[in-house]
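Asks: could you look at this predicted model? Sequence included:
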Amino acid sequence: MESQAATACHELLLRLAGRLPDRQLWRFRDWLAAGALDALAGTLPLTLLRERVGITVAESMLLNTALLDAGADPGLLNSVPWVDELDDLDYTFTPESPERVNTGDSVAVVLGAVLHGRPEVVDVRGSWRQHRSGTGPATRVVLVTSVADAARLAGELQRVLRALGTYEPGVEVMPEGIDLPPYHERALAASEPLLPGVITYRRQLVPR
């Protein structure tokens, strides 16, 4: 079972999806899956400051719960700016790749083998993310709902996707029942089941 600090850190990293660059977010999740909270304690607050990412009061509480006991500098934690509300998303989501490239079969087959018989996995879906300006490549987002070990599972699936050639994998493992950020709500609303045979459901989303 994950510690309270690891659970808080995983939720914080979920909430930073779409706000931190993918190249940083996947690595932070990899460190968390490996139990390296001390590395995150020394790096994540500095990254938030450098990238000028403001956080909500609730996210600040998660940041402190996750990293204070792991050795984070309290002054740095308090220096991360607060925001009253988050800016609108920079991304849109679609069920299929906007580039109309069929690259899903190998991913689905391998993920199906990795996740087969995992009792903690409730739902596996996929969507495609693109910057709302229409520039840049589309990014596949794998959306997994799990009842346990979300941080560990995220790290494992990221490594699988990197082995398949995705350098900056988009893997969002959401604990069942969590209050989802807008990023995940919209990704789920535009998603399709990724793995046949896994019990899937579409959340009842509140329009924003």
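Replies: Received it, and whenever you're ready, just let me know what you need. It should be emphasised that the depicted structure is a prediction, and the values quoted were computed from it without experimental measurement.
Asks: for the rest of this, base every contact and every neighbour count on C-alpha atoms.
Replies: Noted.
Asks: doesn't residue 126 belong to a helix?
Replies: No: counting by DSSP: H, G, I helix; E, B strand; the rest coil, residue 126 is not part of a helix but strand.
Asks: spatially nearest residue to it, not counting backbone neighbours?
Replies: Distances taken as Cα to Cα, 6 or more residues apart in numbering put residue 142 closest to residue 126, at 4.7 Å, once the chain neighbours are dropped.
Asks: that neighbour against residue 124, yeah?
Replies: Yes: between residue 142 and residue 124 there is a contact under Cα atoms under 8 Å: 7.3 Å.
Asks: check which helix or strand covers the residue nearest to residue 126.
Replies: Using DSSP states H and E, residue 142 maps to strand 139-146.
Asks: could you identify the helix or strand that succeeds that strand?
Replies: Of the helices and strands lying after strand 139-146 in sequence (DSSP H and E), the nearest is helix 150-163.
Asks: quick one: that following helix to strand 139-146, angle?
Replies: Angle, helix 150-163 to strand 139-146, by axes from the mean of the first three to the mean of the last three Cα atoms, to 10 degrees: 150 degrees.
Asks: could you tell me the end-to-end distance of stretch 144-151?
Replies: End-to-end distance of stretch 144-151: 11 Å, with Cα to Cα, to the nearest Å as the criterion.
Asks: next, the one to line up against it:
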Amino acid sequence: MAGGLTKYRHLSRTSAHRQALLRNLVTSLIKYESIHTTWHKAKEAQRMAEKLITMAKKDNETARRNAQGILFTPEALMPKLFGELKERYALRAGGYTRVLRTEPKDKYSQAASAILELVDGPKDMRFAMTAAAVARDRALGKEHTDVTEKNIEKVIRYRKDGKKEFEEMVAKVSSLNLAGAKAEEQRQ
């Protein structure tokens, strides 16, 4: 984490403020499955989110009480956490979240920004980007690179209907690209 003797980032906040901030970020992550924040906040929230999903996979009374203590709106999010997310990550041993660095959100502070997202979900950015790469390769009639092949394996590995969902996304991206290409041809 931060190095030295610290076990976590203090984020320039008191203990209560830091805990409230992280609980709020994790609650938003469970609710929306993707959040945009600073990189340091995302890395700390990632730790708490991973523990929360591991608790959901245990699904006992202690885990439910601990999850209620973390989430700000447990009545709304407990069914999703102990239902949909528990089933989604049942076979996965860990690594339920991903932090992607982005351009700074604020042009004045230039703080390092990131997107914290749940993997294998409907808003999984790697899934969409890999589908776009495959659609581009097919449109150009090129072979997939080794990196694209590995990404295909990674994004469909833990999904129930991985290959089917992936092909649907490729078709969707292909239709979007064709519409843009047709409009470009009509302008010329």
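Replies: Looks like it arrived, so ask away. All of these numbers come straight from a predicted model, not from anything done at the bench.
Asks: work out the TM-score between the chains.
Replies: Overlay of the two chains. TM-score (TM-score structural alignment, normalised by the length of structure 2): 0.23; 87 aligned residues with a Cα RMSD of 6.3 Å.
Asks: residues near the residue nearest to residue 126 of structure 1, how many?
Replies: Residue 142 of structure 1 is flanked by 27 other residues according to other Cα atoms under 10 Å.
Asks: same deal with residue 139 of structure 2?
Replies: Residues near residue 139 of structure 2, counting by other Cα under 10 Å, number 12.
Asks: how about residue 31 of structure 1?
Replies: By other Cα under 10 Å, neighbour count at residue 31 of structure 1 equals 17.
Asks: please enumerate the strands of structure 1.
Replies: Taking DSSP state E as the test, the strands found in structure 1 are 91-94, 121-131, 139-146, 170-175, 192-193.
Asks: just to revisit the earlier point, pull the residues that contact the strand holding residue 142 of structure 1.
Replies: With Cα atoms under 8 Å, 6 or more residues apart in numbering as the contact definition, strand 139-146 of structure 1 has outside contacts at 97, 120-130, 169-176, 187-188.
Asks: try it again at 6 Å.
Replies: Here strand 139-146 of structure 1 makes contact (Cα atoms under 6 Å, 6 or more residues apart in numbering) with 120-129, 170-176.
Asks: what about residue 92 of structure 1, how many neighbours?
Replies: Neighbour tally, residue 92 of structure 1, other Cα under 10 Å: 17.
Asks: and it, how far is that from residue 188 of structure 1?
Replies: Taking Cα to Cα as the measure, residue 92 of structure 1 falls 11 Å from residue 188 of structure 1.
Asks: try residue 94 of structure 1
Replies: 10 Å.
Asks: which of those two has more residues huddled nearby?
Replies: residue 188 (26 against 20).
Asks: dump the residue contacts of residue 156 of structure 2.
Replies: Residue 156 of structure 2 makes contacts with residue 162, as judged by Cα under 6 Å, 6+ apart.
Asks: which SSE is the residue lying closest to residue 171 of structure 2 once chain neighbours are set aside in?
Replies: Distance criterion Cα to Cα, 6+ apart; nearest residue to residue 171 of structure 2, sequence neighbours excluded, is residue 135 at 7.4 Å. For residue 135 of structure 2, the element it lies in under DSSP H and E is helix 125-140.
Asks: buried residues in that helix?
Replies: Buried residues in helix 125-140 of structure 2, counted by 16 or more other Cα atoms under 10 Å: 125, 126, 127, 128, 129, 130, 131, 132, 133, 134, 135, 136.
Asks: columns distance to residue 98 of structure 2 on top of these, output as TSV?
Replies: Putting these into TSV (distance: Cα to Cα, whole Å) gives the following:
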residue	distance to residue 98 of structure 2
125	10
126	10
127	12
128	14
129	14
130	15
131	18
132	19
133	20
134	22
135	24
136	25
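Asks: what is the orientation angle of the lengthiest helix in structure 2 with helix 125-140?
Replies: Ranked by number of residues, the top helix in structure 2 under DSSP state H is helix 162-187. Counting by the same axes, to 10 degrees, helix 162-187 of structure 2 lies at 60 degrees to helix 125-140.
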